[in-house]
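Student: have a look at this fold, sequence not included:
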């Protein structure tokens, strides 16, 4: 795996903040977040199977010019993991929208990786955010934002027994290693990376939330209706994709670009589904150019 000379975050991962958020029609949940830097706010949203750990290699570079907030989505990392099955992108977007309002974030840039990119787009369309000036721009990285754009073998999560049995048998580190290896095109992840991704899955309810989220992604229908919703996104959107992404193929990024009214597609070379680890410097350069607009 390529290594990076980017410095490690200065704030220990266990000294973040917690906030109680309630989406309409649901019980309150406590979300965990970490904040560093000063300047215009930038909110980072991780993908499926991830946590704020996923940003560790690019976070220091972003904090040089921004107040960077990394949020653990409901069901992930150190956030609550209720057994309520409300783990769709729209469910998460409702919570992120409440977080933005409660924190009084304005002139905000949303950056989302994979499922987090889908959540970022849906957040811009959520009540309380849509039609306001709170979100200035959005960057999405390898996001399955339209139905049926993830690799077809992921449909396995919709079967009633196999995924639950696998996640019940495999230890957290074995599962993390398996998922990271696939997301990195077969490359062997470092032990530090495996442990960072595995740690949250030792919490009760983490695997249940993972499967509920995966099923919400694979089970979403009506791509035309979703694309029609995205035409209401008025913010500039940067779409970042690795050319060799095996999880959400590049053709999915091109479909998403066609659905958005104000977008730019940036294709990264030499990476798969995790540019924040595989090509962190290239990703930072791409994001920084967008942030400087």
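Tutor: Now that the structure is in, tell me what you want to look at. Only a predicted model underlies this, so the values are computations on that prediction, with no experimental measurement involved. Numbers count the residues shown, from 1 in each chain.
Student: switch to C-alpha atoms for all contacts and neighbour counts from now on
Tutor: OK.
Student: all strands of the protein, in order?
Tutor: For the chain, the strands defined by DSSP state E occupy 17-21, 29-36, 41-45, 67-71, 108-113, 135-141, 237-242, 263-268.
Student: can you give me the neighbour number for the closest residue to residue 202 other than its chain neighbours?
Tutor: Distance criterion C-alpha to C-alpha, 6 or more residues apart in numbering; nearest residue to residue 202, sequence neighbours excluded, is residue 172 at 6.5 Å. Using other C-alpha atoms under 10 Å, residue 172 has 21 other residues around it.
Student: residue 172 touches residue 206, doesn't it?
Tutor: No: using C-alpha atoms under 8 Å as the test, residue 172 is too far from residue 206 to be in contact (10.1 Å).
Student: if we can go back for a sec, so which of the strands of the chain comes closest to residue 162?
Tutor: Among the strands of the chain, strand 108-113 comes nearest to residue 162, with 26.6 Å by C-alpha to C-alpha.
Student: and the angle for that closest one with strand 67-71?
Tutor: 40 degrees (axes from the mean of the first three to the mean of the last three C-alpha atoms, to 10 degrees).
Student: helices or strands up against strand 108-113?
Tutor: Applying 3 or more C-alpha pairs under 8 Å, 6 or more residues apart in numbering; DSSP states H and E, we find strand 108-113 packed against strand 41-45, helix 115-124, strand 135-141.
Student: next up, a structure to set beside the first:
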């Protein structure tokens, strides 16, 4: 068995001393130990008591920081928490090495069950969109509404620009990529990621770019970073091949929660053409198309996404306690 296929060792034994994770103004970070997994949770102090809980789940290669701007936009609407999936952000690898979509969904469910915060307003982007779709399908009791930003749901014809990401899931490719890009600087890597994920990378402020570089430099010191990426990419590919009741589109049809779907017209990773299929598949859905957005609309247009979410609450009469309900 190759090193890329070996099970992850318990988290405590692989955590080196690295620079601390950035915590934005008004945020706090804590670690939550659960059976088989330890999760880092980013949260904001609620604007007032009685707000309904929300949980945000990031995409492949991302972290809870991807949601900071949207969380700030929704102050006074929900009580926000964002988690780092196992092996990403500040969360160590899962003890069993399971980076499948089901494995990530299991981690989210374990946290919600342990925290007793459900049902929550659940948000997911990319890989996190696939994960939260599965959570909403198998545990409807935990989900009040579902908001999906460019969810990684199966496509018959994957965009050419998404192919390199999918290839990371092929055994050995991550190690090869690491060797081939050894001389790349963190700045070069971040520029490449932003060119791929943003509809207009020029919208990224110099401060945000520098924060992204610092976070990547921190991540690259972790010994499991490429293993987590490769296994999670493989998990997405494997999820695409599942049929029957475990298929993601079949599970989308089972989601009972009111669902907000957000797709970007300049998304190079999730096809914009999938928006209408998603709108047909989720039984109680609303579709927001953003022609100029890329793969991370909640980072490019947080105020627009926040407005659409507030409209979802109004349309479905899912109001916040203490806010006129």
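Tutor: All right, it came through fine. Note that this is a predicted model, so its numbers are computed, not measured.
Student: TM-score of the superposition?
Tutor: Here the superposed chains carry a TM-score of 0.84, computed using TM-score structural alignment, normalised by the length of structure 1; 275 aligned residues with a C-alpha RMSD of 2.4 Å.
Student: contacting residues around the residue nearest to residue 202 of structure 1?
Tutor: 198, 199, 201, 202 (C-alpha atoms under 8 Å, 6 or more residues apart in numbering).
Student: by neighbours, which of those residues wins?
Tutor: Highest count within the contacts of residue 172 of structure 1 by other C-alpha under 10 Å belongs to residue 201, 24 neighbours.
Student: distance of it relative to residue 78 of structure 1?
Tutor: 10 Å (C-alpha to C-alpha, to the nearest Å).
Student: ditto for residue 105 of structure 1
Tutor: 22 Å.
Student: who has more neighbours, these two?
Tutor: When neighbours are counted by other C-alpha under 10 Å, residue 105 of structure 1 and residue 78 differ, and residue 78 comes out ahead with 25 against 17.
Student: can you find the partner of that one in structure 2?
Tutor: Counting by TM-score structural alignment, residue 78 of structure 1 corresponds to residue 90 in structure 2.
Student: buried deepest among the helices and strands packed on strand 108-113 of structure 1, which one?
Tutor: Of all these, helix 115-124 carries the top mean neighbour count, a mean of 28, counting by mean count of other C-alpha atoms under 10 Å.
Student: packing partners for it?
Tutor: Using 3+ C-alpha pairs under 8 Å, 6+ apart, the elements in contact with helix 115-124 of structure 1 are strand 41-45, helix 89-102, strand 108-113, strand 135-141.
Student: turn these into a markdown table, including distance to residue 151 of structure 1.
Tutor: Listed next are those as a markdown table, based on distance: least, C-alpha to C-alpha, whole Å:
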| stretch | distance to residue 151 of structure 1 |
| --- | --- |
| strand 41-45 | 21 |
| helix 89-102 | 18 |
| strand 108-113 | 16 |
| strand 135-141 | 16 |
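Student: of all those, which one is nearest residue 262 of structure 1?
Tutor: Here strand 135-141 is closest among these (C-alpha to C-alpha), at 10.0 Å.
Student: and the aligned residue in structure 2 for residue 110 of structure 1, how far from residue 264 of structure 2?
Tutor: Aligned by TM-score structural alignment, residue 110 of structure 1 pairs with residue 122 of structure 2. To residue 264 of structure 2, residue 122 of structure 2 is 20 Å away according to C-alpha to C-alpha.
Student: give me the more crowded residue out of these two.
Tutor: Each of residue 122 of structure 2 and residue 264 had its neighbours counted (other C-alpha under 10 Å), and the higher figure belongs to residue 122 (28 against 25).
Student: rewinding a little: list residues touching both of residue 201 and residue 78 of structure 1?
Tutor: By C-alpha under 8 Å, 6+ apart, no residue touches both residue 201 of structure 1 and residue 78.
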